[in-house]
Every structure is written in C-alpha cells, then in structure tokens.
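> quick one, fold the following:
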Amino acid sequence: MFRLFAAWRHAPTHRRVWALAAPMILSNLSVPLVALVDSAVIGHLPHAHQLASVAVGGTLYTLLVWVMGFLRMGTTGFAAQASGRNDGGTLRQVLLQGLLLAFGFALLLSVVAQPLKGFALQLMQPSAELDDLAQLYLNTRLFGLPAALGSMALIGWFLGAQNGRAPLAILLTTNLFNVVLDLWFVLGLEWGVAGAARASVIAEWSGLAVGLALTRGALRQNPGRLDRQALGRWVNWKPLMAANRDIFIRSLALQLVFFLVTVQGTRLGDTTVAANALLLNGLLLTAHALDGLAHAIEALSGHAIGARNRLELRRVLTVAGGWSLLASLAFGLFFLFGGTLFIQMQTNIPDVREMAIAYLPYLAALPLVAVWSYLLDGLFIGATRAREMRNAMLLAVAIALPLGWLLQDLGNHGLWLAFLSFMLLRGLCLGAIARRLQRQRQWFEPPHASAVVHTPKGP
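Got it, this is the predicted structure:
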C-alpha cells in the first residue's frame, strides 16, 4: 500500500500521463460526437426507421473497422517499446508495416463486406424501409475504409512514439469535418441518410491526409535509418503479425457481442434498436474518454517495459488507474442525473425517447463496470501480450453468451443485464491473468512470438 501511495504522489508521472491522456481524451471524445451528431441530425427526420438505418448501417461499418483494431493497438505496443530503447530504425519499420497492412486489409474488407452485409441484414430481419437505407449507408461508408484504417495505424504509431498531439489533430480534423458536412448534407442539401454517410467518407480521408503530413516532424525527433531489405524478410513481420492475429481475434469477439446486441434489439422492434443506439452512444462517449487514459498506459507502460524500468511501470499504472476510477465515477453520476437531457438532445421521437430514458440506470452503471477492462487492455497492449488479452476476451464471451441466452425472456432488460455481465467479465478475466504474470515476474520477459526484431539505428 505504501508503494502505491508513493507512486501516486510522483508528480512527474502525473504530468507524463496527462501529456498523453489529455489530447487523447479530447480527440477520443470527438469520435462518439460523430455518432451523436449523426443520431441528432437523422433523429430529427420524421421516421424511426431513418434513425435505425444509421444505427444498423453504422454498426456494420464499425464492425469492419473495429475488428481491425490491431492496426492501432499492435502498432502502439511495438512503437512504444522501440521508443523506450531509442530505436529510430524500428520506429520507421513499424510505421511502414502498419500503413501497408491498413491499405491491404481495407481492400480485402471491401470485398468481404458485400456477402457479410446480406447475411447480417437477413439475420436482423429488419423492415423493408430500414433494410434499404441501411444498405445505402453502409455501401457509401465503404469508400472511406482505407482512410479509416490508415488513420488507425498512424494514431497507434504516434502514441507509441509518445506523441499525443498528432492523434488529436487527426481525429479532430476527421470529426469536425464530419460534423460540419453532416449538417450541410443532411439538413442543407436534404440528402438524408446518404448525406450522413458521404460526410463521414470525406472526413475520414481528410484526417488521413493530416496524419501523413505530421509523420515527417515525428520522424525528425526520432533519428534512425529504415532497413528496407528487412521489410522483405518474414522474420521482421512475424512478431507484429503474431500480435495482430491475436488482437484481431480478440476484437472480433468483442464486436460479435456488440453485433449480437444490435441483432437482438432489432428483433425487438425499430423503436428498441433506435433507443439502444442512443444509449450505446453514451457508452461510446465514456469508453473513448476513459480510453484516453488507457492509451497513456499503452504508451507509457510499453516505454517502461522497453527500458526495463519496474518503478516507472508501477507509477504509470497507479496514476492512470486512479484517474480512470475518478473519471468513471463522474460519468456514472452524469448519466444517472443528466441522462434524460442526454437522450432528449439526440432525438425528438416520443417512443424512442421514452424507451431510452427507461433504460438509463444500465448506462449509469456501465462506466464503473467497464473501466477495469479498459485499463488492463492498455497494460497488455503496451507489453505486446496480445495472446493473453485474446484468451481473456474469449473466456468472457464464452461465459456471457449462455447468460444472454438465459436472460432473453426478459426482453431488453435481459439484453442489458447480459451486456453488463460481459463487461464485468472482461475485467475479471484480464485481472486474473495480470495477477498470474505479476506473481511469475513475467511482465519484463518477451512474450511468446512477440519479441521485437531490432533494426539498425543508422549512423
């Protein structure tokens, strides 16, 4: 306990955490604001199926993007450890590898999305109006997929390089463009659901352009030489690909849960899926804010592990963990006492408002339940221990799915109870594995199949 108190009192660690967390919180908060703006703009159109189509189409697009979360998370861990070793050559290698993977997977997913879209909508059994608009929205958003994945790789690399301002510039550019164009295309030009999708595509390409421009300055601050021949050897791809594979499986399992929540909500009716979408916007708001602190843990814990500094690692986890707990409590109180206004800002459809407000207590409980999984994800990513993170997620899903099936007779209440249980299980499973690694003193040992391959630093 004394060591934790001493770690919390270390002022330089507070400054380092907030130097990364503050810009990431600001930029992350702008991400759910896009969904909030889409919901608010489309939610003031006359029909519930218009709002529901953005929720369904947006969920399918998010599924494609978020299962590629390894492009950010894997890149952060390897870049952070390279930064801890002052290895500019490896930083350059990780940057180029991340971008090549992003554009390659964007091409692959654009092909996969078509059969996936048909299967998913058939499984949801939506109304004819909802089906048509959801397909239109998704097909348009796919034009922005290469930019979205490229930006993810850039954000992960900048974080690993201890640069929190560049991700802020990328995300703010993307999301501010989206807000302005959303209002113009939907309300000004009256393009409806298609206008919301077009705004997002233009915004995503704008954010990627800003990110690519900022890499030059970051590389100047981390001198080194890229070994171009190393990129042609599998041994230099294997560690990153192994970590990315495990993070992909983990992300796929997580997105499966969110997809099933949307599927079950859709089966309960257009009003239910629309109300749940408004509530999940609240979860996105919370998650992206708390992820700002989790991102700081990723970068700083990876840096500490790369430098093999145990004291630095303890200080980072203590400071970022303390602030995360305080922030999650603040969000819970906000949704408990201000949730009605939060829902009313998003839609004026009476049935959707009434249902969403009735389920606000579940949203208020989510931050305190979910915060632990966000924190521990950050630690595992910084340590490039993707396999253990994957195993924890699969175990949580394996326990939560039967629970959700047992609770389905409770309707939407059962759906939210199952979802809360899943978020709690995520933290418990990660915590158990983290405790085992701590007892065995393995945090500073290279994870299986994830040791970083060094490249020359150059003259």
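> only C-alpha atoms for contact and neighbour calcs from this point on.
Fine.
> got the residue ranges for the helices in the stretch 101-250 of the chain?
Here the stretch 101-250 of the chain has its helices, by DSSP state H, counting those that start in this stretch, at 128-141, 145-160, 165-182, 192-220, 238-267.
> dump those to JSON lines, plus mean neighbour count.
Listed next are these as JSON lines, based on neighbours: other Cα atoms under 10 Å:
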{"stretch": "helix 128-141", "mean neighbour count": "19"}
{"stretch": "helix 145-160", "mean neighbour count": "28"}
{"stretch": "helix 165-182", "mean neighbour count": "23"}
{"stretch": "helix 192-220", "mean neighbour count": "20"}
{"stretch": "helix 238-267", "mean neighbour count": "20"}
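> any chance of CSV for these, columns distance to S328?
As requested, the helices of the stretch 101-250 of the chain are exported to CSV (distance: least, Cα to Cα, whole Å):
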stretch, distance to S328
helix 128-141, 32
helix 145-160, 22
helix 165-182, 22
helix 192-220, 29
helix 238-267, 20
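> nearest to T13, of those?
helix 145-160 (16.5 Å; Cα to Cα).
> what helices or strands is that closest one leaning on?
helix 48-66, helix 70-84, helix 88-124, helix 165-182, helix 192-220, helix 270-307 (3 or more Cα pairs under 8 Å, 6 or more residues apart in numbering; DSSP states H and E).
> another sequence for comparison is provided below:
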Amino acid sequence: MNRVKNMTMGSPAKLIISFAVPLIIANLGQQMYMIVDTMIVGRGIGVEALAAVGATDWSYWLALWVIQALTQGFAISISQSFGEGSQVRIKKTVAMSIWLCLGIGIVMTVICLMAGRSLLLILQTPENIFESASAYLLTMYSGILVVMAYNMAAAVLRSFGDGKTPLIAIVIAAAANIVLDLLFVLVFRWGVTGAAVATVLAQLFAFLYCLSVLRKMELMKLVREDWRADRNIINRQCSLGLPLALQHILIAVGGMILQYAINQQGVVFIAGFTATNKIYGLLESSAISVGYAVTTYVAQNYGAGLYSRIRSGLKSSVLITGGLSVLVSCIMILGGRFVLKLFIDDASSSAAEVLDISYHYLFIMSCLLSTLYWLYAFRNTLQGLGKTFAPFVSGVMEFFARVSAAVFFTRFFGEKALFFAEPGAWMAALLVLIVVCIKSVRELPQTDRSDLR
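Down below sits the predicted model:
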C-alpha cells in the first residue's frame, strides 16, 4: 500500500511531476525495448524486414490503442472512487472492469486474426514484404489478451497513484524482450515472427509482476460479491471506455489511410517512415506519462469535490507539458540523426536515402511537438472529469486531418504532405480540446465540496 498516492493533498505541480516521472521512465523503457526490437530486425535481417514491420504499424496500433483507451477509461471511475474513499465501489468497479476486459479481449482477438491479412491487402502492402508483414501482425494480434491484461493492471495501479510498479514491470519486460529478441531473431532465425513473439512474452512478464503487486493490496482483496454483475457500474464503465475506444479507432483508421498513401511511395520511403515512427514513441512517451498523471490527479480531486485543485492542476499541467516538449524537441533535433542510424543497415544501397527521409520527418515533428504535449494536458483533464465526448470529437478532427493529408494534399504537394500529416492532426485535435476543456473547468462549482460541510 506504500505505493498508493493520494493526490487530493499537496502541491498540484509536485504531485503531477512525482507521479509522472516513474511513468516517463517506464514509457521510455517500453519504447526503448520496442526500438531495440526494430533495431535487431532492421540491422539483423535488413531493410525489407524493417519495412515489413513498419507496414503493420497502424494495423496493430488500431488494436493497441483500443485496448489502452478502454483500460484508461475504465480506470477513471476507479480514481474517482478512490478520491471519494469508497473501498466497496473501488472493488466492484475493478471486478466489472476485469469482466469487460476479458470479454472484449476475446472478441478483439478473433476479429483481428480474421481480418489481419485483409487489412494489409487493403493497405496495398508491397508484395515483397507482404508475407513477413502478415506473419508479424498476426503474431502480435495473437497476444491481444496479454496486452489487455497488462494495460488493465497498469491502469488500476495508476488510478491509485502508483507509478512505480508499472516502471518496474517495464524494466522486467525490456530485459526479457531484448534477450528473447536476440535469441529468436539472431539465434533461432525466426525472422520478424520471432520479434513479435518476444514482444508478446515481454508484455506477459510485465503483467505478472503488476498482478503480484495488486494481489498484496488490501483494496484488491476481492470477494465473491464483488464479482457479481452490476449493470449500473458496467454501463458507467462502458460510457467512459467506449467513447475513448471509438476515438482511437478513428485515429487509427485515419492512420491506416495515411499508411496506404505511404505504401504507394515504395519500400525505401516505408522504411524511412518506420524508423521515425519508432522514435515517435520516444517523442510522445513523456506526454502520455504526464497525461496519465493528469487524469489520475483530476479524477481523484473530482471524486473528492476539490474543484479549485483541478483548476490549479490544469495550469500546472500546461506549464509542465510545454517545458517537456521543448526539452524533447531539442534532444531529437540535435541527436535524431544518430539515433535513426541505429535502425538502418549501413550495408544497404538505400541506407543514405532512408536516413534522409527519416530525419526530415523527425525534424518536422520535433519542431511542432509542443502541440502534441498540450493536447495531452487538455484531453486528459477532460477524461479525469469523466467527459469523453470532446476527446472523441478531437479524434474525429485527427481522422480528417490525416485523411486530408493522405488523399487531398498529396495531389498538390506530393509526398511532402505526408510529413505534415501527424503535426496537422495534433493541431486539429488541440483546437477542439482547448476550448472545451477551459469551458468545462470554468463551469465547475466555485466552492469545494469540503467547504460546504
């Protein structure tokens, strides 16, 4: 229980930062082992293998983001119940979330395995990398239940203010993934399939560690009554999780349309984008971590009726994300080319061209990174308040921005338009979120619930 953090007392900025730092390290660790995964594929197998993995990005993210959105949505009411101090409701909500994750995870696994190859065909994945891409994607889809289990366990821990356990879990997963990558890809010669198997097993180890911590918490000692279906709680969880899932489905579908446009540019262009997309996780990881901290902070204080602290928390989160974005941008602009070289086989005749494409894309995203970071500050504040419609609308805006870049602007600007698809999506979403978030926070009661007692 010493890892549980009550965020209804103390400095908002210090609480958000202290909670976010372990998550930042955890997310960076997760991104690093995914990067190592890609490095081993790119340098150990070749440019075509790198392109094959990259061609599956948006198809896999479609499933991954739905899982992350659902579990994050389910955790909102857990945080709010924690702020209220209602242990009975916490246990019941956790139990219903587990049932929902199990059912949704099974359905998603079946659908994704049936549709995986068709998705790659629709995206016109080049023939010379199609079979490798298909093998990688279907293996990743096979592990959906494992990914769902880890994300739900981590979301529950974060809702209690515990950012340390997910950090340790990712360290365990990272070490396992690297060892298994080297074994499966370079020793057993399983190709891209080996890389996918290593990633799924690493997530399993992360889940098992989180589970071992949860089982020791008094809050998680569930009894038979907790597991009985509660329609009101299930409806509440669905009302929080499903809009976020739909939002991410739209974002992913827009990305898949973008991937279709990228695939038309050939294997070298795909490989260039793949290298940068792997670093994109590093660009975004700090924003995601602060976003999780903001959601937990806002949800706990909303549950406790401490509305003045929510207003202070929003101001702090905007300043924190703005400062972080500048730091990350500088690091990537100065050191990005060196990092990108780690993904590319120097012996390849197209290595220089792939590197130029990758760095050009990375430079553009780095220059506009503050937009992405502020997006998380405003979006996660709304989610902590239990407002999921505006984030859904922001997902619609992201969808249209990406599709416009892929379908419309490429006709006038060619492949150059593809480099601005992501930053354009961030800007479109941010415009919606700023307006709605500020309005929602201003409409909160001016007097805290505790002052009325």
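> just give the TM-score of the two.
Remark: TM-score between the superposed chains equals 0.89 [TM-score structural alignment, normalised by the length of the second structure]; 434 aligned residues with a Cα RMSD of 2.4 Å.
> how much space between the residue nearest to R165 of the first structure when sequence neighbours are not counted and A166 of the first structure?
Nearest residue to R165 of the first structure, sequence neighbours excluded (Cα to Cα, 6 or more residues apart in numbering): P23, at 5.9 Å. Per Cα to Cα, to the nearest Å, P23 of the first structure is found 9 Å from A166 of the first structure.
> with A199 of the first structure instead?
22 Å.
> now do A296 of the first structure
Relative to A166 of the first structure, and taking Cα to Cα, A296 of the first structure is found at 14 Å.
> do F422 of the first structure as well
Per Cα to Cα, F422 of the first structure is found 33 Å from A166 of the first structure.
> for burial, what's the neighbour tally of the equivalent of L278 of the first structure over in the second structure?
Superposed on the second structure with TM-score structural alignment, L278 of the first structure falls opposite A275. A275 of the second structure is flanked by 30 other residues according to other Cα atoms under 10 Å.
> how about A275 of the second structure, what does it touch?
54, 340, 343-344, 358 (Cα atoms under 8 Å, 6 or more residues apart in numbering).
> with respect to N235 of the second structure, which of those residues is nearest?
G54 (37.0 Å).
> and the closest one, how many neighbours?
By other Cα under 10 Å, the residues close to G54 of the second structure number 24.
> could you find the closest non-adjacent residue to the aligned partner of it in the first structure?
Aligning on TM-score structural alignment places G54 of the second structure opposite A55 in the first structure. The shortest distance from A55 of the first structure to any non-neighbouring residue, by Cα to Cα, 6+ apart, is to A277 (6.1 Å).
> touching, that neighbour and S53? I think so.
No: using Cα atoms under 8 Å, A277 of the first structure is not in contact with S53; the gap is 10.6 Å.
> now L431 of the second structure: how far from L385 of the second structure?
From L431 of the second structure to L385 of the second structure the distance is 19 Å (Cα to Cα).
> who are the contact partners of F248 of the first structure?
Applying Cα under 8 Å, 6+ apart, the residues near F248 of the first structure are 67-70.
> so which of the residues you listed is the most crowded?
F70 (28 neighbours).
> contact partners for the equivalent of R310 of the first structure over in the second structure?
Superposed on the second structure with TM-score structural alignment, R310 of the first structure falls opposite Y307. For Y307 of the second structure, the contact set (Cα under 8 Å, 6+ apart) comprises 301, 444-449.
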